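[1] Here is my input, please return the structure:
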Amino acid sequence: MPNRSRLIAFILAAATAACLPPSTMAQEAGGGDKLVRLVVGYAAGGAADAVARAYAEQLQAAGYANVIVENRPGASGRLGFDAVKRAKPDGLTLYLGSSPMFVIFPLTYKKLGYDPDHDLRPVALVADVPTGAVTGAAQPYGNMAEYVQWAKQARAKATLGLATQGSPGQLGTIEMGGQNGLEVVPVLYRGAAPMLVDVAGGEVSMGWDAVASMLPLYNAGKVKFLGVAGSRRLPTLPDVPTLLEQGYPQYQHAASWYGVYAPAATPDATVAQLERAFVAAGKRPALVEKLQTAGFLVEPQDAQAAKRRIGVERAHWAPIVKAAGISFDE
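    You can find the predicted model right below:
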C-alpha cells in the first residue's frame, strides 16, 4: 500500500505540474471580478483536469475571470455533468467533459440519467486528446500484436483498465477482441491515476486513456505503449506506432476531445461571451505550448463546431455499437 500511494502521488504531481495555475488562491486573487467554477467529472491528475487547469490559468491571465477547477469524479463523468445541469444558468458554473459523454454514452447506456443534447449546451471545443494503450514495463509484450498473441498462448485473463466506461478505446477493443477471438474484460476506475497504478504494477494487463495521462509514467519507465489511436504517429511519441500500422483499424477513430458546456438555459449572449473567452485562451501561445508538450492537440473551435462534431461522431459509432450489441445498464 505505501508503494501504491507513492505511485499515485507521483502520477498526480507529474501529470498536472506542467498545467497547473500557481494555486487556487492565486486564481481567486486576481483577474476580473467574476468567480467561475469549471467542473471536471474526473479525478485530479488526469487529462481532463490538466486541460481545465491550463484554461483556468489563461482565462485569469487574460483578465476574464477567476476560475476554480472543481473535480467531481465518478460514473464516468456523469456526476460532474449532473452538478452543472442543475446549476444556475448564469455562466458561472461550467462543465469540461470528454466527447464520449455526448457521442457514445447515448448509444450504449440503457439508463443514461441525462439528456446530452438538451441538459447542457456547448460553449467551445477546447482540446483534442490523443489516446492509446499501455501496459506495465515488466510485461513480456511490447505492442498490440504481441499482446494478442500473449493472451491467446498463455490463456491469460486479458483485462482493460478504463477511467471511462464506453470510451472509443473500449469500443475499439471490443471490436478488436471479437475479430481476433479474444475476450478483453473491462476494469473501470474512478480516474486515470489509480488505473495506471494497477497497469504499472501488472494488476491489469492493459490500460487505455489519454496519452497525456500516461506520459509521466512512460517517461519514468513504469509503463510502455502498445500503440496509439489515429492514423498518424504523435509528435510527442514518434517511436510509438499507431494501432492502425499494426493491423488494428478498429482504433483509427478512438481518439477523444474535450469541450466546455453550460447549463441549457444559459442565455445566448452569455454563451457567446464564454465562447470568445475560451477560444481566445486556447490560442494563447503559453497554453498551446503547455498542452502540446503534455500530449494534447490544441485547435479551439466554437460552439457550433462542437455541436457538429458530436453529430458526426455519433453517426460514425452508432452502427458499430449496434452491430456489436454493446449496452450498459448504468
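
[2] Every contact and neighbour count from this point should use C-alpha atoms.
    Noted.

[3] How many residues are close by residue 177?
    The number of residues packed around residue 177, counting by other CA atoms under 10 Å, is 17.

[4] Can you list the buried residues in the longest helix anywhere in the chain?
    Ordering each helix of the chain by length in residues (DSSP state H) puts helix 303-324 first. By neighbour count with 16 or more other CA atoms under 10 Å, helix 303-324 contains the buried residues 303, 306-307, 310, 313-314, 317, 320-321.

[5] quick one more, to check against the first:
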Amino acid sequence: MISGFMRTVLGGRVVSALLLAAGGCLHAAASAQAAFPSKPVTIITTFSAGSGPDAMMRAVGEKLSAQWKTPVLVDNRPGGAGFIAINAARAAAPDGHTLLMHEGDAISALPHLFKSRRFRVFDAFEPVGVLYDTPFFVVVSSTSPWKNVGDLLAAAKAKPGALTYGTWGVGSTAHLQSALFEGKAGVRMLHVPYKEMGQLYTGVSTGETDWALGAMASTQFAYQAGRVKYLAVTRARRLPDMPDVPTLAEAGGPANFEASGFVALLAPKGTPEPICERINKDLLAAVASPEVQARFKTFNFEAAPWSPAQTRRAIETRTAAYEQVITSNGIRLD
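    Predicted coordinates:
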C-alpha cells in the first residue's frame, strides 16, 4: 500500500512531468513557427502559367517573399484532374515550405468523382487559407430574349430537357454548381461540356448554348465586347462595382442558392498548426495590401479572410453538397 506521503510525492512528480512535457510541446511549436521559413517556399498549383489565379498568386507571392525575406516560387503543374499537383505536394516534407494551390470546389468534389483513388482532402493535407473568392454570373448571349433568370426558368419549365447550359467540362465546378442550381430551381436542362473556357463563352455568345455560369475573369472578354450579358450575380447582395446586375433572387431565381469559386492553399498532412497559422496570417496581410487589392478588383476577386478552420469547414461543406449532386446525376470520372 502506498502511503499518503508517497502519493503526494509521486503526484507531484507526475504533475511536474506533465508540466515539463507541456512546456516542451509549447517550446517545440514556438520553435517551429520561429524557424519558418528557413528556405524558399514553393507553391505547387493546378493552374496554368499566365492564368488569372496564377497571376494573383504571383502578386501575393511577391508580398510574402518580402515579409519572409526568402523567395516564394510558383510551380505550375496543371492536368490530370488536379492529381499531378496534388501528388507532388502531398509527397513534400510537412514543414510549410511546400504548399498546394487548388480550386476549392474542385478539390472538394474529387473524392466523389474519383472514388477508386480513395482520396480524402484532409487525409492528405492541412488547411491553410484562401487566396480569393469570386462570384459567378448567369451568362447569356446579348441577343437572348430573356431579361432575367425568371424568364430562363420559365423557358426551362416549358420544355423540360431542351434548354442547354454549358460548362468547362464534366465534373467541373461549373457543371456541379449548375446541377445544384437545376435542383434548387426544380427544372431539368441539358448539359453541354466544352473543352476550354474560351470556347464555352464563345458558344454562349453565339447562342450555340443557352446559358452558363461564369466568373468575371473568364467572361469579361465577351462581356466587355457586348457579346454576352449577365442576368444575375449568384450572391446574396449586389456587387458594389456592378450595382446594375441583380442578385439571383432579385432576378427571379431560387432565393436559397449561391455559387462562387474560391482558391485554397493547403499544406502536406502533418505540417505543424503554428506554421499553418503563421502562413495564414501573412497571407491575409499580403492579400489586404493596396497593390494586391487593385489586382483583385480588375476581376471582381474578393478577399476571403478565412482561418485554417474556416477553410476546412468550407471544403467539408462543399464535399457533402457535391456528394449528393454527383450521386443523383450519376457523374463519375474514373
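
[6] where does the TM-score land?
    After superposition, the two chains reach a TM-score (TM-score structural alignment, normalised by the length of the first structure) of 0.74; 295 aligned residues with a CA RMSD of 3.4 Å.

[7] how about JSON lines for the buried residues of helix 303-324 of the first structure, with distance to residue 81 of the first structure added?
    Shown next, in JSON lines, are those (distance: CA to CA, whole Å):
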{"residue": "303", "distance to residue 81 of the first structure": "17"}
{"residue": "306", "distance to residue 81 of the first structure": "17"}
{"residue": "307", "distance to residue 81 of the first structure": "17"}
{"residue": "310", "distance to residue 81 of the first structure": "16"}
{"residue": "313", "distance to residue 81 of the first structure": "20"}
{"residue": "314", "distance to residue 81 of the first structure": "19"}
{"residue": "317", "distance to residue 81 of the first structure": "22"}
{"residue": "320", "distance to residue 81 of the first structure": "26"}
{"residue": "321", "distance to residue 81 of the first structure": "23"}
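
[8] elements contacting the longest helix of the first structure?
    Helices and strands touching helix 303-324 of the first structure, as assessed by 3 or more CA pairs under 8 Å, 6 or more residues apart in numbering; DSSP states H and E, comprise helix 100-103, helix 105-108, strand 120-129.

[9] which part of the second structure lines up with the last one?
    What it means is strand 120-129 of the first structure. With TM-score structural alignment applied, strand 120-129 of the first structure matches the range 125-134 in the second structure.

[10] re the thing from before, looking at the helices and strands packed on helix 303-324 of the first structure, which is closest to residue 329 of the first structure?
    Among those, helix 105-108 comes nearest to residue 329 of the first structure, with 8.6 Å by CA to CA.

[11] Show me what that closest one packs onto, helices and strands only.
    Under the contact criterion of 3+ CA pairs under 8 Å, 6+ apart, helix 105-108 of the first structure touches helix 303-324.

[12] Can you name the residues in contact with the helix it packs on?
    With contacts defined as CA atoms under 8 Å, 6 or more residues apart in numbering, helix 303-324 of the first structure is touched by 99, 102-104, 107-108, 122-125, 171, 175, 259, 275.

[13] Recalculate using a threshold of 6 Å.
    When contacts are defined by CA atoms under 6 Å, 6 or more residues apart in numbering, helix 303-324 of the first structure is touched by residues 103, 122-125.

[14] and that helix with strand 120-129, angle?
    Counting by axes from the mean of the first three to the mean of the last three CA atoms, to 10 degrees, helix 303-324 of the first structure points 80 degrees away from the direction of strand 120-129.

[15] Strands of the stretch 151-300 of the first structure, start to end?
    Listed in chain order, the strands of the stretch 151-300 of the first structure (DSSP state E, counting those that start in this stretch) span 158-162, 184-188, 206-210, 223-228, 256-263.

[16] Same question for the stretch 1-150 of the first structure.
    Counting by DSSP E, counting those that start in this stretch, the strands of the stretch 1-150 of the first structure are 35-40, 66-71, 93-98, 120-129, 131-136.

[17] Out of those, flag the one nearest residue 329 of the first structure.
    For residue 329 of the first structure, the closest of those is strand 93-98, at 20.1 Å, according to CA to CA.

[18] count of neighbours near the aligned residue in the second structure for residue 160 of the first structure?
    Matched to the second structure by TM-score structural alignment, residue 160 of the first structure sits across from residue 166. By other CA under 10 Å, 27 other residues sit near residue 166 of the second structure.

[19] pretty sure residue 166 of the second structure contacts residue 192?
    Yes - with contacts defined as CA atoms under 6 Å, residue 166 of the second structure counts as touching residue 192 at a distance of 4.7 Å.

[20] ok so, going back, from the buried residues of helix 303-324 of the first structure, which single one is nearest residue 66 of the first structure?
    Closest approach to residue 66 of the first structure among these (CA to CA): residue 303, at 21.9 Å.

[21] The closest one maps to what in the second structure?
    Alignment note: residue 303 of the first structure maps to residue 308 in the second structure; criterion TM-score structural alignment.

[22] which residue lines up with residue 59 of the first structure in the second structure?
    Per TM-score structural alignment, residue 59 of the first structure is aligned with residue 64.
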